[in-house]
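1. need the 3D shape of this:
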Amino acid sequence: MSSPSNNAASYGFAWLLLALTALTGGVWWWSVGRPVDLPDAPSARIACVSYAPFRKPGETPYNAKFIITPERIDEDLRALSQRFDCVRTYSQGNGLNAVPAIAARYHMQVLMGIWLGGVVKDNEKEVALGIATAQANPQTIRGIIVGNEVLLRGELSPKRLAEYIKTVRVATPPSIPVTYADVWENWLRYPQMASAVDFVTIHILPYWEDNPVATVDAVHHVEDVYERMQHVFPGKQLMIGETGWPSAGRLRRTAEPSIVNEARYLREFLRFAAQVHMPYNVIEAFDQPWKRAQEGTVGGYWGIFNSQAQPKFSMLGPVTEEPRWWLGWLAGAAGVILFIVVGAWPRTWHSARGWLALLLAGFAAGTATAWQLRKMMYACGPLWEWLLSSICLMLAVAVALALARRIAAHLADRYDSTEPASWWRFGSLFALVLYDILMAFNGRYMDFPMGLFALPCVAYAVFGLLTREHAMPSLEQRFLACAAPLLAVVPVVQEVGMNKIAWLWLGLNLLIALPVFVNWRRHAVRLQPQQA
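-> Alright, predicted model coming up:
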């Protein structure tokens, strides 16, 4: 059983928490709908872009039997030729050896990739196919990239990689330069590789740096790295083989994926590239859904075009993160209607404060649900991910709705004697701690599901402010309430306190845990004189 708290401060904090949550939801949706002024790119055309055609559901380069038809490649390159002068490929498999011949139709050049890994048989087949493609298309191929980040993955030694490079150079037309591509730090680890290539190809991805760089500083970081590498390899032509910014995914310290930030980075980078006249390649043409399995949500959203081959932003003028921002407010209004209809029936109170509580709770829940649904659209791929996320979201809304009924009654000064089942809070805490464990020990590629857990965490925090439980919280709930904040501190520490989302995640853990601590302490104090 519970009894109403007469503490005016608790009631005040409860109102404040409800109002702040509703206001935060409304302001966030409004903010992502505002056009952001950005510097224009020097040109809508881009010198070169990574081309991987695996943009439709189920398509992946890991399926060796899957072949991209020449018709698909022709369709893609015909569209890309309107914006790009060159495409970079990464392998010869899956039908990609047809790219140079098709690119010639549209007067495009190709940085042709030969994929290397740890399997000798596969490498030999790939090298042989790449040599044949180069011999057949010498006028179209701008350069041959033998291996992509194979040293980073540790699948080949520098000596063996150099042998593959030599094999390709000897067997292909001398007019085609040969190189190897890797992150810039690996070129510093293996500087001897410079002698094996005709030009040095480095990858600079500020988002993926060990110390991630915010968008506002990202191009300055590229400038510093580029200048440093020029000093390390004097007299060697230097090319940036990959650079770009993701449009969706997990915040890393202050490096935030978004459409606005992707547009800002590319525009500023293109201005810098034009000033120093350096060769470069942008990653990438299309969003790649298959990469989400490797890198989390962010892996699928590096494209200048989305997976439907539609441009995500313009190179000129303001950019809007979410043009349909009003859907968030519409979801908030739908939440208000749902919470008022369900939360006030049957109604035992007759105070405007009860209606106001349901209005605030419904709007907050609606905007949070819309946020989570938007997140699911980016993050969910297979059907099971959609089903699991949808079930969890519906359960979270149900818990918030059940608690909102009682919260409204308390804030209307009419105590609701019905008490939510204890397993609701246990289930919410258990799910939260389970996700905390995943985030703490394998959170590099995982998103923070703020919209999902905001519903039960805020609802239980407000409910805990208004009630005093007669029974001691169960041992399991006390354990989970202790574990949740401790585990949630880990991402904050891992991100050296710079990730604002990690702090908000910690806040949600504290919100649901604090009422357990308060009732635990209250009953512990009450039991002491009885035991004495």
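2. please count neighbours and contacts with C-alpha atoms only from this point.
-> Will do.
3. which parts of the stretch 1-150 of the chain are strands?
-> 2-4, 49-50, 86-88, 109-114, 141-148 (DSSP state E, counting those that start in this stretch).
4. closest to A273 out of those strands?
-> strand 49-50 (13.9 Å; Cα to Cα).
5. which other helices and strands does that closest one contact?
-> In terms of contacts (3 or more Cα pairs under 8 Å, 6 or more residues apart in numbering; DSSP states H and E), strand 49-50 is packed against strand 86-88.
6. same for the strand it packs on, what does it pack against?
-> strand 49-50, strand 109-114.
7. so I67 touches N94, yeah?
-> Yes. Contact criterion Cα atoms under 8 Å: I67 and N94 qualify, at 4.3 Å.
8. those two: which has the busier surroundings?
-> It is N94, of I67 and N94, that has more neighbours when counted by other Cα atoms under 10 Å, with 19 against 14.
9. the more buried one and P174, how far apart?
-> 27 Å (Cα to Cα, to the nearest Å).
10. for comparison, sequence B:
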Amino acid sequence: MKFTPCVLSLLLSSTASAKPLAHEHHMHKRDVVTVVHTVYANGDLYTPPAETADPAPQTAGINAPYAPAPDTTAAAAAGTSSAAAGAPSSDSSSSSGSGTSGLSFGAAIVYSPYSSSGGCKDANTIASEIAQLSAYDVIRIYGVDCNQVPNILSALASHQKLFAGIFNMGSLSSDLATLKAGVESTSSWDKIFTVSIGNELVNSGQQSASSMVSYTNQGRSILRGYGYNGPVVTVDTFVAYYNNPSLCSGSDYIAANAHPYFDSTCSASDAGSWVQNHISTLSSLCSGKSVIITETGWPSQGNANGAAVPSVSNQQAALSSINSLVKGQSIILSAFNELWKSPGSCGCEQYWGVLD
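-> Take a look at the predicted model:
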């Protein structure tokens, strides 16, 4: 079998040194003031200086919209008009079961409640933007600030669900209470696909693997008391999972962020194969647990990283590759460009949006 360079390098890194090639930590909260770039090459760890997270707004680049292809398999199985647009099958409600029941979905995407200046988007803006995401069955968010939970839930179509998140472990209990209030004021737990406890906190060095397992178990216990019986996970990078396999025990399924752009040997057209191979490796590492890649994508602007070159056309190629191979196992970063972020050393942090 002939392997492309990035897939071959992935196989060699997995079998020889067990060190992944690269990963970059993305900001997803306004109050986060650093971007952590973690690059693995020959076992060496590199972390560049911290950067400010709130630059002045910049003009967005022109970016051709991307929408996932319809999930015809799900449509045939469900036999409904919503499934024809790639909607989850009728058994996808996560609140009636436990663990990994109801993980089926067609396409998923990350959404941010922050404006270009870093302020909160109002309810009308959120409703207008969520309406543009009708091709996506799952919308992922990271926190409970900006009234985002009720605003987004109110805007979701009948076939859509919310991948909710708690960002700060220091306010875990109070933020879960805020999540509960947002859900119960506008909808029900049936609309929650998953709740994540933390995002890349082991990769960034803010928490240990054992503490995140503990926080995830604590969060699950609170959520069960609230009547939510769906999946509870902690999200971290594939790097963090490879270096801390104990993370596998905390989540109902493996939720890992993995971006092929940060592998300098991977071209845009090979992005899907790259993600697919990491899914396989993570499942093997975690005793066969189901895996969802909770962030992946390709920037439309930024600095070249070897064979990984940001551009509108390469973003299209990468997303087409990802969609063809791991749609239903991955969440695209992100719906719109996020100009409230720092550009980062890659010059790319603001430009992962697929609809701008």
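11. report the TM-score for the pair.
-> Comparison of the two superposed chains (TM-score structural alignment, normalised by the length of structure 2) gives a TM-score of 0.65, and 252 aligned residues with a Cα RMSD of 2.4 Å.
12. tell me the buried residues in the lengthiest helix in structure 2?
-> The longest helix of structure 2 (DSSP state H) is helix 209-226. Buried positions in helix 209-226 of structure 2, judged by neighbour count with 16 or more other Cα atoms under 10 Å: A209, M212, V213, Y215, T216, N217, G219, R220, I222, L223.
13. which one of those is nearest Q350 of structure 2?
-> M212 (27.7 Å).
14. mind checking how far that closest one is from S221 of structure 2?
-> 14 Å.
15. cool, and P150 of structure 2?
-> Taking Cα to Cα, one finds P150 of structure 2 at 22 Å from S221 of structure 2.
16. tell me the secondary structure at T38 of structure 2.
-> strand (DSSP: H, G, I helix; E, B strand; the rest coil).
17. pretty sure it sits against D44.
-> No. T38 of structure 2 is beyond contact range of D44, at 9.7 Å (criterion: Cα under 8 Å).
18. quick one: map L333 of structure 2 onto structure 1.
-> Using TM-score structural alignment, the equivalent of L333 of structure 2 in structure 1 is I283.
19. its match against G299, yeah?
-> No. Between I283 of structure 1 and G299 there is no contact under Cα under 8 Å: 11.4 Å.
20. ok, E295 of structure 2 to Q329 of structure 2 distance?
-> From E295 of structure 2 to Q329 of structure 2 the distance is 10 Å (Cα to Cα).
21. typed the wrong thing, it's V110 of structure 2
-> Distance from V110 of structure 2 to Q329 of structure 2, by Cα to Cα: 14 Å.
22. same check on E24 of structure 2?
-> From E24 of structure 2 over to Q329 of structure 2 (counting by Cα to Cα), the distance is 20 Å.
23. likewise I293 of structure 2?
-> Distance from I293 of structure 2 to Q329 of structure 2, by Cα to Cα: 6 Å.
24. out of those two, which sits in the busier spot?
-> I293 (27 against 23).
25. which SSE is the aligned partner of that one in structure 1 in?
-> Using TM-score structural alignment, the partner of I293 of structure 2 in structure 1 is I240. Counting by DSSP states H and E, the element that carries I240 of structure 1 is strand 238-242.
26. how distant is that strand from the center of its chain?
-> 24 Å (Cα atoms, centre = their mean, to the nearest Å).
27. for it, packing partners?
-> strand 200-203.
28. for the residue nearest the centre of structure 1, give its distance to V342 of structure 1.
-> Centroid-nearest residue in structure 1: G249, 1.0 Å away (criterion: Cα atoms, centre = their mean). Going from G249 of structure 1 to V342 of structure 1 by Cα to Cα gives 35 Å.
29. try E71 of structure 1
-> Distance from E71 of structure 1 to V342 of structure 1, by Cα to Cα: 54 Å.
30. now swap in W424 of structure 1 and tell me
-> 18 Å.
31. now swap in A404 of structure 1 and tell me
-> Taking Cα to Cα, one finds A404 of structure 1 at 10 Å from V342 of structure 1.
32. give me the more crowded residue out of these two.
-> Each of A404 of structure 1 and V342 has its neighbours counted (other Cα under 10 Å); A404 has more, 28 against 15.
33. now which residue in structure 2 aligns to M112 of structure 1?
-> So M112 of structure 1 corresponds to A164, using TM-score structural alignment.
34. excluding sequence neighbours, find me the nearest residue to that match.
-> V195 (4.8 Å; Cα to Cα, 6 or more residues apart in numbering).
35. so who does the one you found touch?
-> Residues near V195 of structure 2 by Cα atoms under 8 Å, 6 or more residues apart in numbering: F163, A164, G165, I166, G230, P231, V232, V233.
36. right, and the last one touches I254 too?
-> If I follow you right, that is V233 of structure 2. Yes. Using Cα under 8 Å, V233 of structure 2 is in contact with I254, at 7.2 Å.
37. which residues do those two both contact?
-> With Cα under 8 Å, 6+ apart, V233 of structure 2 and I254 have no common neighbours.
38. report how many residues lie close to L432 of structure 1.
-> 23.
39. now name the helix or strand holding D252 of structure 2.
-> Per DSSP H and E: nothing holds D252 of structure 2, as it lies in no helix or strand.
40. residue in structure 1 matching it?
-> Aligned partner of D252 of structure 2 by TM-score structural alignment: D198.
41. contact partners for that match?
-> P177, V178, T179, K236, Q237.
42. buried only: go through those residues for me.
-> Buried among the contacts of D198 of structure 1 (16+ other Cα under 10 Å): P177, V178, T179, K236.
43. and the contacts of stretch 364-378 of structure 1?
-> 18, 21-26, 29, 248-249, 297, 327-329, 331-336, 386, 389, 393, 397, 400, 449-452, 454-455.
44. buried ones only from those residues, please, as a PyMOL command.
-> Remark: buried members of the contacts of stretch 364-378 of structure 1, expressed as a PyMOL selection using 16+ other Cα under 10 Å:
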select buried, resi 18+21+22+25+26+29+248+249+297+328+329+331+332+333+334+335+336+386+389+393+397+400+449+450+451+452+454+455
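45. which of the contacts of stretch 364-378 of structure 1 fall in helices?
-> Filtering those for helices - DSSP H - leaves 18, 21-26, 29, 327-329, 331-336, 386, 389, 393, 397, 400, 450-452, 454-455.
46. OK, contacts around T89 of structure 1?
-> By Cα under 8 Å, 6+ apart, T89 of structure 1 lies in contact with S50, Y51, A52, L96, V110, L111, M112, G113.
47. swap the cut-off to 6 Å and go again
-> Y51, M112, G113 (Cα atoms under 6 Å, 6 or more residues apart in numbering).
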